[in-house]
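quick one, fold the following:
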Amino acid sequence: MARRPLPRILSTGSAQIARSRELARTAADGATDVLHPLITITRGMRRLASAGRRRWAETPKDRRGPLLFLVASVILVVALVPYGPLLAVITLMAAAAWQGRDRTPPVPEGPDESQTQRLQSLYEALVPYFAVAEDPAPLYAHGGDWEKAFPAYEFDSGRVGRLTVRYPAYFADGDIESRTRVEQLLTAKAGRGREYHFTWDEEGNRLDLAVLAPLPTDIHAQHFVTAPGETVLGFTDPTEVQRTLPLSYGEEQRDVPPVVWRTGIRSTEPHLLVLGQPGSGTSTLVRSVALQALRHGGDILVVEGGSTGEYACLTGRDGVLAVECGTAGALAGLEWAAQETERRLIELNNARQAGNPPPEDTRRPLWILLDRPTAFSHPAAAEGRPDPQSLLQVPLRHGRAAGVTVVVADQLDAAAGLSDAVLQHTRARVVLGPATAEQVTAVLGSPPHTTPLAQVPPGRGFARLGTGPVHRLQVPATPDPYDEATSDADRKAVEDLLPPRSVPADAEPEPLPAEAAVAEG
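Got it, this is the predicted structure:
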C-alpha cells in the first residue's frame, strides 16, 4: 500500500483548512448582508424601548395616569383608522431602522500630497528648535519622519486647522521666549491672517495648535442679564468661560460667553485699567461700563482728558455727578472723590463700632471714570497745580471698602505717564487694538495663549482679571450717539440705555463741594 509523504499530507490538510475558513467567512459575510436590515431594526427597537423606559422612569407618578390614557387613545384611534395598523407598523419599523443605524464615524483618510508637503515643511522648520546634537535618538532631524512628531492633525480649506506637536523633554517649555519663538514659527508656517490658540502640556511634552473662530463684532450695547456688582467688559471664546448671556438686542437671538468683571466689597480686582492704541475702542469700553453702572443704581464721575466730547451724552443724566474736561474741573472732581471716599470710610467705621448697619448713602456705588488722565499732567504742571492722578491715591487704596470703583483708560504710548498708584492698584486690565506679544505681556503680566493680529476691528483685544487667565475680548459696540459717523442702529441702542435727564443740557450743573472750594480759592 502506497503512502503519501508526511509533508504533502500536512500541506494538503492546511490548504483544506484555509479553504474551509475562507468559505465560512464568505458565508458569514453573506449572512450578515442578508441579516443586516434585521439587525439594524432589532437594534433600533432595543434603543426605542430603552428610551421609553427612561421616559417612563422620569415621568412623575401623578402624571403617569394621564400619559397612559393618552397612549391608549392614540392606539385606539390608529386601530380604527383604515390601514392604521399597517401604517403604524411601517412607521415603527422606519423609526427603528433610523435609530438602529450604524453611527460609527468614518475612518479619516490619510493626508494627500499637498497636505503631506505642508506637514513635512512644518516638521523641517521645527528641527532647529527641538533638536540637539547630543540626542542619540532625535525626534526631530532633517529628513526625518513627521508622523512621529505630529500624532494628530486636521486641515481646513487646505491649511492646518488643528495640530498636535510632540517635542523632546529637554525643550525649555517653561521659558516664555522659547515658547513664543515656536508659536511665531507655527503661525507663519500654518498660515497667516488667522488667530491660533496654543495649549502647552508640559507634563506630556505636547503642544496643541487650533484655529480660533473670529469673535462676533455685531453685538450692540444693551441690558445684559447681570447682577449688581457685575460688569460685562466684552465677549470671548466659549471654551474659556463657563457662563453665557442671552442677547436681547438685534435680529439674531443667541447666547454668548462674556468676560464679567466683579466689583464691590468682596472683589479681588476692584479697579480697572484699559490701554490701547488710538481708535482701538478704549472710550467705547468706558462708555459701556458707565451705562451698566448707571443701570445698577450707581453714581458716576467722568473725567475726560482728550477734550473730544466723547461723554457729552451723559451730561445732566440721573446718576451722573459731573463730566469734567478741563484741568480745574478734573482737580475739583477728583478732590471731591477723595474726600467722599474718606467720609464713607469714617461713617462705615462708626457704624461698625456702634453695631449698626452701614448708612444708606455709603451703599450706593460710586464710579470714577478717567479717560486719558495723562493729558492733564503737563497743563497742571504748567499752571503750578498738582497732577490729578495724585488725588486717586485714596480712592484706589480704600475704594473697595468704601464702595468706590476707579476705571482708568489711556493710550499704550502714554502708559509710562501713569502714576504708581494707578499701576499698583488696577488688577483688572484690558489691552485693545493691535499690540505685540511683548506689549500685551507687559500690561497684563502674562502672555496671551493666542497670536496677536496686526489688523483687528475696534474693540478687539485681551483681558485679564487679577491672576486669572488671559482672555480674548470683543467690546460691545457703544459709540458716541452724538457722533455723526454713528449709524442709526448703534445710536438708538445707546440712547435706549441712557437714563433720563435731571438737568437740562444747556443749564449749569450744580458744582461739587470740592469744585466750589477751588472756585472760591
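
could you use CA atoms for every contact and neighbour count after this?
Noted.

which residue ranges of the stretch 51-200 of the chain form helices?
For the stretch 51-200 of the chain, applying DSSP state H, counting those that start in this stretch gives helices covering 61-80, 84-99, 113-130, 146-149, 176-190.

likewise for the stretch 201-350 of the chain?
Using DSSP H, counting those that start in this stretch, the helices of the stretch 201-350 of the chain run over residues 282-295, 327-354.

export the helices of the stretch 51-200 of the chain as a markdown table, with columns for distance to residue 343 and mean neighbour count.
Listed next are the helices of the stretch 51-200 of the chain as a markdown table, based on distance: least, CA to CA, whole Å; neighbours: other CA atoms under 10 Å:
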| stretch | distance to residue 343 | mean neighbour count |
| --- | --- | --- |
| helix 61-80 | 60 | 12 |
| helix 84-99 | 70 | 15 |
| helix 113-130 | 60 | 16 |
| helix 146-149 | 64 | 16 |
| helix 176-190 | 46 | 16 |
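
make TSV out of those helices and add distance to residue 450.
Putting those into TSV (distance: least, CA to CA, whole Å) gives the following:
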stretch	distance to residue 450
helix 61-80	52
helix 84-99	41
helix 113-130	19
helix 146-149	22
helix 176-190	9
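
which one, of those, ends up nearest to residue 519?
helix 176-190 (53.2 Å; CA to CA).

to residue 443, which of the helices of the stretch 51-200 of the chain lies closest?
If you check each of the helices of the stretch 51-200 of the chain against residue 443 by CA to CA, helix 176-190 wins as the nearest, at 15.5 Å.

which residues does the host helix or strand of residue 494 contact?
Element membership for residue 494 (DSSP states H and E) is helix 488-495. Helix 488-495 is contacted by residues 220, 221, 222, 477, 478, 479, 480, 481, 482 when judged by CA atoms under 8 Å, 6 or more residues apart in numbering.

what is the distance between the next helix or strand after it and the centre of its chain?
Downstream of helix 488-495, the first helix or strand assigned by DSSP H and E is helix 513-520. Offset of helix 513-520 from its chain centre (CA atoms, centre = their mean, to the nearest Å): 45 Å.

for the comparison step, fold the sequence that follows:
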Amino acid sequence: MARRPLPRILSTGSAQIARSRELARTAADSATDILHPLITVARGLRRLAAAGRLKWAETPKDRRGPLLFLAASVVLVVALVPYGPLLAVITLMAAAAWQGRDRTPPVPEGPDESQAQRLRSLYEALVPYFSTAEDPAPLYAHGGDWEKAFPEYEFDGSGRVAHLAVHYPAYFPDGEAEPRARVEHLLAAKSGRGREYLFDWDEEGNTLTLRVLAPLPTDIAAQRFVTAPGETVLGFTDPSHVLRTLPLAHGEERRDVPPVVWRTGVRSTEPHLLAVGRPGSGTSTLLRSLALQALQYGDVLIVEGGGTGEYACLAGRDGVLGVEVGLAGALAGLEWAAQETERRLIAANQARQEGNPPPDDVKRPLWIVLDRPTAFTHLAEAEGREDPQTFLQVPLRHGRAASVTVVVAEQFDNLDALSEAVRQHTRARVVLGPASGRQLEAILGAPAHTTPVDDVPPGRGYARLGAGPVHRLQVPATPDPYDDATSDAHRQAVLDLLPPRSTPADAEAPPVPAEPVALESS
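Okay, the predicted model is just below:
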C-alpha cells in the first residue's frame, strides 16, 4: 500500500527533467544569440586569412618582396594617420562580418493547400503515362506520394506552376517523339493554358524539367543593328539560347538583347530563306526588315504578289531595283534576276581563271524578295503564261556563289503551290503567327521545344537556320510607314532607315529592262 504514490513521484520527476531541458535549451539559444556576432566575425577572419594565404601562395617568389614592402608601407601610413588604427580595425571587423555571414540558402517552405492540390492533380494525371502493371514498386500510382515524383517546384503570383522537375521511371520511352509530346501536352494543359512552356528532357537522369518562358519583347523597333556585312538580324530570342547580344540604339531604354542572326553570302550554309505564316502574322514585316538591312550593303528586287502596296515606301529608293506588283513586271524582274545570276557566275569564273578577284559588281549582294509568289502562279496559269517561280531555279541553285539571296514569304494555305526548287533550297525557315506543333515540325524540320500558343503578337514565331536548333523569334517592328494605323515612333524609325529617293515614285521608270542584252549591259 505504501507504493501507490510512486506514479505521482515519477510523473513529477519527469516534468522537472523536461522543464530543466527546456531551460537549458533556452539558455543555449540565448548564448548563441549573444555569441552570434562574435561567431560571424571569427568566421569572417578565418575566411580572410585563408584568402590571404591562398593569394600569397599564388604570388611568384620574385614578386613577394615588393608585395611585403607595399603592405608595410600601407601599415605605416595607417599608423601615422590620426585615428588610423581605429579606422583600420573597424574596416577589418566590417569586412570580416561581411565575409562571415551565413550563406546557407533558406530552406523553401512547403506548398500551401491549393498548391499541394494542384501538384497532386498533376501527379494523378501522369499516372497512366508513367506506370505499368509489371512494375513491382511503381513511382506513379493512384493515391501515391507526389513528393517523390516532383523534387522541385515553383509557383507564380497567380498560384500556377512556374517551374517543375518531374522524375519518371526508366522504362518510359523518352527517346520517342510521340510519348514525349503526349506528356508535354498534358503538363501544359494542367499547368495553365495561354503560356509558353520549355521542356528539357534529361534522358540520363530520367528527369523532365518544365519552365514557363517570359514573353519576348515587342517594343524593339527597326534600326541599324551592329552587324558585319553578310549578317542579317531576323529577330530576337531568349537569352539562354544564343551567346551573342546586340545593343539597341533606338528608343528611350538602351539595353542588349539576344538576336537570331542569319548569315548570307559565299560562305553561308543557308543562303535562302522561306517565311510562312497566316494573314496578319508579320511575314511582310519580316521582309521589310530584311530589305532595309540588305540595302545597307547591296541591291534589292521586290516582287509582291499580294497587291496591297506593303512595299511602296521602297519604290524609287537607292539600291531598290524595282517593286513589282503585276504579273508582267514579276516575269520581267525574275527573268532578269536569273540572267544576272548567270552573268555573275561567268564573270566570277573568268576572274578566277585569270587569277584576279571577282569584280565589284559581282561581289555586291543582290537580294530577291518575293511576298506571296503563288498569287502570280495562279494568275499566270489563268492567262496561259509561264510561272514566275521557274525563273527562281538559277538564283536558288547558284545564288550563293553569285552573292544572290532569295527570300520568299508565303501563307500556309498556298504552300503546296510553291515550286520544288523553293522548298528544296530555302533551308533557313521562319514560321510566324499561330501554328500547331505538326505545322512547325513540317516546315522547320524539327519540333519546337516550347508549346505554341494561339494568341501571339504580330511578328512572333519560330526560326531555324539549316540543321540548327529551333529558336523563339520576335521580329523587330517594321511596319509600313504609309499605313495610318502605324504609330508615330515606329513610322519615324522606318523612315529614318529608308535610302534617299533617286526616282520619283509616281514617275519611276521600269527598273528591269525586258531585253536580255540591255539587262547584261546594265
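
on that earlier part again, which one, of the helices of the stretch 51-200 of structure 1, ends up nearest to residue 441 of structure 1?
Closest to residue 441 of structure 1 of the helices of the stretch 51-200 of structure 1, according to CA to CA: helix 176-190, at 10.3 Å.

tell me who's in contact with the aligned residue in structure 1 for residue 255 of structure 2.
Using TM-score structural alignment, the equivalent of residue 255 of structure 2 in structure 1 is residue 254. Contacts for residue 254 of structure 1 were tallied using CA under 8 Å, 6+ apart; they are 246, 247.

kindly report the same for residue 403 of structure 2.
Contacts of residue 403 of structure 2 (CA under 8 Å, 6+ apart): 265, 266, 362, 363, 364, 365, 366.

which residue in structure 1 aligns with it?
So, by TM-score structural alignment, residue 403 of structure 2 is matched to residue 403.

residue 413 of structure 2: neighbouring residues, count only.
Per other CA atoms under 10 Å, the neighbour tally for residue 413 of structure 2 reads 10.

next one: the one 3 residues further on
Under the neighbour criterion other CA under 10 Å, residue 416 of structure 2 is assigned a count of 10.

assumed it was part of a strand.
No. Going by DSSP: H, G, I helix; E, B strand; the rest coil, the assignment for residue 416 of structure 2 is helix, not a strand.

residues contacting it?
No contacts exist for residue 416 of structure 2 under CA under 8 Å, 6+ apart.

residue 368 of structure 2 versus that one, what's the distance?
Going from residue 416 of structure 2 to residue 368 of structure 2 by CA to CA, to the nearest Å gives 21 Å.

go through stretch 298-315 of structure 1 and flag the buried ones.
Using 16 or more other CA atoms under 10 Å as the burial criterion, the residues of stretch 298-315 of structure 1 that qualify are 298-306, 310-311, 313-315.

so which of these sit within strands?
299, 300, 301, 302, 303, 304 (DSSP state E).

roughly how far apart are the fifth one and residue 388 of structure 1?
Taking CA to CA as the criterion, residue 303 of structure 1 is separated from residue 388 of structure 1 by 10 Å.

now do the shared contacts for the two.
Counting by CA under 8 Å, 6+ apart, the contacts common to residue 303 of structure 1 and residue 388 are 330, 373.

how close does the aligned partner of residue 416 of structure 1 in structure 2 get to residue 207 of structure 2?
Counting by TM-score structural alignment, residue 416 of structure 1 lines up with residue 416 in structure 2. Residue 416 of structure 2 sits 40 Å away from residue 207 of structure 2, going by CA to CA.

what of residue 11 of structure 2?
53 Å.

who's more crowded, these two?
Ranked by neighbour count (other CA under 10 Å), residue 11 of structure 2 and residue 207 place residue 207 first, with 20 against 11.

quick check: chain neighbours aside, which residue is closest to the more buried one?
Distances taken as CA to CA, 6 or more residues apart in numbering place residue 167 nearest to residue 207 of structure 2, at 4.7 Å, with adjacent residues excluded.

the one you found against residue 204, yeah?
No. Checked against CA atoms under 8 Å, the pair residue 167 of structure 2 and residue 204 is beyond contact range at 11.4 Å.

comparing these two, which residue is more hemmed in?
Neighbour count, other CA under 10 Å: between residue 167 of structure 2 and residue 204, residue 167 has more, with 20 against 7.

so what's the more buried one up against?
Going by CA under 8 Å, 6+ apart, residue 167 of structure 2 touches 148, 149, 150, 151, 206, 207, 208.

just send those residues back as a markdown table, with distance to residue 435 of structure 2 too.
As requested, these are exported to a markdown table (distance: CA to CA, whole Å):
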| residue | distance to residue 435 of structure 2 |
| --- | --- |
| 148 | 36 |
| 149 | 32 |
| 150 | 31 |
| 151 | 33 |
| 206 | 30 |
| 207 | 28 |
| 208 | 24 |
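
among those residues, which ones are in strands?
Mapping the contacts of residue 167 of structure 2 onto strands (DSSP E) picks out 207, 208.

looking at the contacts of residue 167 of structure 2, which is nearest residue 130 of structure 2?
Using CA to CA, the contacts of residue 167 of structure 2 come closest to residue 130 of structure 2 at residue 149, 10.4 Å.

how close does the closest one get to residue 139 of structure 2?
Separation of residue 149 of structure 2 from residue 139 of structure 2 (CA to CA): 7 Å.

mutual contacts of those two, please.
Counting by CA under 8 Å, 6+ apart, the common neighbours of residue 149 of structure 2 and residue 139 are residue 168.

touching, residue 473 of structure 2 and residue 462? I think so.
Yes. The pair residue 473 of structure 2 / residue 462 is scored as a contact, 5.0 Å apart, by CA under 8 Å.

for residue 92 of structure 2, see how far away the spatially closest residue to residue 95 of structure 2 that is not a sequence neighbour is.
Among residues not flanking residue 95 of structure 2 along the chain, residue 44 sits closest, at 7.4 Å (CA to CA, 6+ apart). From residue 44 of structure 2 over to residue 92 of structure 2 the distance is 10 Å, taken as CA to CA.

then residue 242 of structure 2?
43 Å.

what's the answer for residue 474 of structure 2, then?
According to CA to CA, residue 474 of structure 2 and residue 92 of structure 2 sit 51 Å apart.

now swap in residue 65 of structure 2 and tell me
From residue 65 of structure 2 across to residue 92 of structure 2, the span is 24 Å (CA to CA).

give me the residue at the spatial middle of structure 1.
Note on structure 1: the residue nearest the mean C-alpha position is residue 236, at 2.1 Å, using CA atoms, centre = their mean.

and the helices of the stretch 51-200 of structure 1: which comes nearest residue 6 of structure 1?
Of all those, helix 146-149 sits nearest to residue 6 of structure 1, with 48.2 Å by CA to CA.
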